[in-house]
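Novice: Structure here, sequence nowhere to be found:
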């Protein structure tokens, strides 16, 4: 991989290695089936996902503040430990309330990581290389993550067929490898001994950036899109196996397949942004994907292209949106604002997942997915009528005063 025509620096290579370890490929292709095998319904799975989103809502801004105050690396290590503990818990838990505890740990672990990883990368590029390469590096890091995910997904069905617990043990071991990688990251200017951010400083930064143009409509719009992707992701395995007749052993290759497509899409996120502009990419990618949500209601086999579209669109959009937010936030408080944006994403997911699960129990996954796509298109029309997301492609902030 090359960055701006050059071989990637040692710093960027470390970031790529970190992304390679942060994969859920060993267990994700069989995750919903595993939960169903433990006796959970779609409604209960939706409730658990909302509980995780609730933990994210509670934890996002405080964990982002930890990332700004105590250092990005410390925040990433804490998040990884929580994720590993959660995964190991799936080996022994059998009750709804036991799963509820694991979902809270999972939500908090993700909250510790959500803002800090992107903030660390942006600061590192700004300080040592070129922050203008953020979307490209972030996208290619996501591509590395997706390629490793694809490789591990190929083993998911086999591990699951041997013992339902093996995918979670393998996943926990791989995540744990990220800890020494993170500890090797260089310190940035936001580490504890150099950062003067206080809680009183952080809250006005969040309020100022997320309640005014150009971020407020973008964050709301993207939150809705990520929410429908998250809700529909729950239905991939039952649609593939129960509706379209794919054997369970085929789930690993299926997930590996559309993860490869997502890896390619993420690798070219910077090029897509250059071609369409940030504003164009933010419009075209979610709307085109939402249209795919509706098609399987008329042609069930179109669910497979939908799965590919879901994964690739999210892989493209995340680095573009993250880069845009970074461009409009000061270095001081960057992780806090990024975490606050993730909080908005979680707030939107919070009521959606149990409602969608309840609808799927009453009807079926495919019509529920179509309803998600139609609902997003209607919401997007309202948001664009109010205020165009990513209304300017020019950065308004680079560093703190």
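Specialist: That came through, no problem. Keep in mind the model is a prediction, meaning the values are calculated, not measured.

Novice: from here on, contacts and neighbour counts on C-alpha atoms
Specialist: Fine.

Novice: need the helices for the stretch 151-300 of the chain, in chain order.
Specialist: Residue ranges of the helices in the stretch 151-300 of the chain, as given by DSSP state H, counting those that start in this stretch, are 166-176, 178-183, 199-210, 215-233, 236-238, 251-267, 269-294.

Novice: just the ones you listed: most buried one?
Specialist: Mean neighbour count (mean count of other C-alpha atoms under 10 Å) peaks for helix 251-267 among the helices of the stretch 151-300 of the chain, with a mean of 24.

Novice: tell me what that helix is packed against?
Specialist: For helix 251-267, the elements it packs on are helix 134-162, helix 303-327, judged by 3 or more C-alpha pairs under 8 Å, 6 or more residues apart in numbering; DSSP states H and E.

Novice: Distance to residue 10 and mean neighbour count for those helices - can I get that in CSV?
Specialist: Shown next, in CSV, are the helices and strands packed on helix 251-267 (distance: least, C-alpha to C-alpha, whole Å; neighbours: other C-alpha atoms under 10 Å):
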stretch, distance to residue 10, mean neighbour count
helix 134-162, 13, 24
helix 303-327, 21, 23
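
Novice: any chance of these in TSV, with distance to residue 19 too?
Specialist: Shown next, in TSV, are those (distance: least, C-alpha to C-alpha, whole Å):
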stretch	distance to residue 19
helix 134-162	5
helix 303-327	13
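
Novice: any idea how far residue 116 lies from residue 282?
Specialist: Relative to residue 282, residue 116 is positioned 23 Å away (C-alpha to C-alpha, to the nearest Å).

Novice: Excluding covalently adjacent residues, which one is nearest to residue 241?
Specialist: residue 247 (5.8 Å; C-alpha to C-alpha, 6 or more residues apart in numbering).

Novice: Mind listing what's buried along the biggest helix by length in the chain?
Specialist: Assignment by DSSP state H gives helix 96-128 as the longest helix of the chain. Neighbour-count burial for helix 96-128 flags 96, 99-126 (criterion: 16 or more other C-alpha atoms under 10 Å).

Novice: and the comparison structure, right after this:
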């Protein structure tokens, strides 16, 4: 890897480190925080659903910012929006505010994350291309997952321990502070490389243009379309399971006030993510096609959720929590690389944001439905139902596989080309 590409990768990894550290301060306690504020399970997951509603509403408009103003500008707006809305969340907890205010601030949180979605990933791929990087995207995304896993481990443990030593609100204040630091870092070192912002259109025209491009380069291309259409099922269930496991594991542990255990469980999940990120490129080499690995990871995720839902043993739940996190971390970089290799550079941020939008749609409907099932039948049953919902996305992934897109076997073909003798 040349020095310029190495610098781009370092900046990307620091961005992943800071973003994940900030977010993970609350990952182990977020559901406990909402329940402590007086919300029911249905209301807590409905608040999470309003977060995803915000992502759906603002995904395309903020894509305009990334594609017309710049990826850096989009990232900076995201850090400030998330910092402010996180502070508002803390205030709602202090006041035990009614649900309507949680819904409104959750939409603002969704707005903040839409500034990130697609923009950072597109910034990385474009910058690596212009600096002459010739390695595999899986390797870079895998390293990103490793860094995210390390940050998640540190943040989750600290968040749980700090919450137990102080209260459930302090980790939210820490999150807001780290986001401000990331704003300063990105403002100084992040540069839009390999991409020239288009200022020729008005915001409304740019929004229509981006929506058109999302359809043309996303839904109209079958191999891309089916990957995008499978996103709501895996993402919606993933959102729910991650946050439902917090109170569920404490229930299995036998002490619902052991916040440090909730943080530790999230940290264990992060370690499995580190392992998955490290091994993802190597495991990818065992399969001829990317879609084979993606479908296998989805099936393993479904099986892990079923075991998590039916077990009554805390230690067994921790084991399958690790399995669930590992298969997600293994499949994630492959899915990212598969999509990126099917999307033209100019439309990359647009289509990736469109993919994120569909994933968010799953969270809008699936989270409150599963939250209601937890109120009625318990967390375990809701996880089993979630596994059945995730299973729906697998035939859709297989439809993408049947298109035989060159991106499905790109890594294998590149290795074959590099090992072939030079032409005389």
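Specialist: Yep, it's here. Please read all numbers here as calculations on a predicted model, not as lab measurements.

Novice: Can you pull the TM-score for these?
Specialist: After superposition, the two chains reach a TM-score (TM-score structural alignment, normalised by the length of the first structure) of 0.90; 393 aligned residues with a C-alpha RMSD of 2.5 Å.

Novice: before we move on, the earlier item: and of the helices and strands packed on helix 251-267 of the first structure, who's closest to residue 223 of the first structure?
Specialist: helix 303-327 (10.8 Å; C-alpha to C-alpha).

Novice: Trace the closest one over to the second structure and give me the residue numbers.
Specialist: Aligned by TM-score structural alignment, helix 303-327 of the first structure falls on residues 317-341 of the second structure.

Novice: Can you tell me what sits against that stretch?
Specialist: 137-138, 141-142, 145, 224, 227, 249, 265, 268-277, 279-280, 283-284, 290, 293-294, 297-298, 300-301, 304-305, 307-308, 311, 348, 352, 407-408 (C-alpha atoms under 8 Å, 6 or more residues apart in numbering).

Novice: one more time with 7 Å
Specialist: Under the contact criterion C-alpha atoms under 7 Å, 6 or more residues apart in numbering, stretch 317-341 of the second structure has outside partners 137-138, 141-142, 145, 224, 268-269, 272-273, 275-277, 280, 290, 293-294, 297, 300-301, 304, 308, 311, 407-408.

Novice: Equivalent analysis for stretch 69-84 of the second structure, please.
Specialist: 65-66, 109, 112-113, 115-116, 119-120, 123, 176, 179-180, 183, 190-192, 197.

Novice: Run the chain-centre distance for it.
Specialist: Centroid separation for stretch 69-84 of the second structure versus its chain: 17 Å, with C-alpha atoms, centre = their mean, to the nearest Å.

Novice: Which positions in it come out as buried?
Specialist: 70-84.

Novice: Out of these, which is nearest to residue 239 of the second structure?
Specialist: Among the buried residues of stretch 69-84 of the second structure, residue 82 lies closest to residue 239 of the second structure (C-alpha to C-alpha), at 18.1 Å.

Novice: element containing the closest one, please.
Specialist: Element membership of residue 82 of the second structure [criterion: DSSP states H and E] is helix 71-95.

Novice: how many degrees apart are that helix and helix 99-116 in direction?
Specialist: Computed with axes from the mean of the first three to the mean of the last three C-alpha atoms, to 10 degrees, the direction of helix 71-95 of the second structure lies at 160 degrees from that of helix 99-116.

Novice: on that earlier part again, and the helices and strands packed on helix 251-267 of the first structure: which comes nearest residue 227 of the first structure?
Specialist: So among those, helix 303-327 is nearest, using C-alpha to C-alpha, at 10.8 Å.

Novice: how far apart are the next helix or strand after that closest one and its match in the second structure?
Specialist: Going down the chain from helix 303-327 of the first structure, the next helix or strand is helix 334-362, by DSSP H and E. Compared with the second structure after the fit, helix 334-362 of the first structure shows a mean deviation of 0.9 Å (mean C-alpha distance after the TM-score superposition for the first structure).

Novice: just the angle between helix 334-362 of the first structure and helix 72-89, please?
Specialist: Going by the same axes, to 10 degrees, helix 334-362 of the first structure makes 20 degrees with helix 72-89.

Novice: I'd like the next helix or strand past helix 334-362 of the first structure.
Specialist: Once the chain leaves helix 334-362 of the first structure, the next helix or strand it forms, by DSSP H and E, is helix 365-386.

Novice: Show me what counts as buried in that following helix.
Specialist: 365-374, 376-377, 380, 383.

Novice: With distance to residue 211 of the first structure as new columns, can the residues you listed be given to me in CSV?
Specialist: Formatted as CSV, those follow (distance: C-alpha to C-alpha, whole Å):
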residue, distance to residue 211 of the first structure
365, 35
366, 36
367, 35
368, 32
369, 30
370, 31
371, 29
372, 26
373, 26
374, 27
376, 21
377, 23
380, 18
383, 14
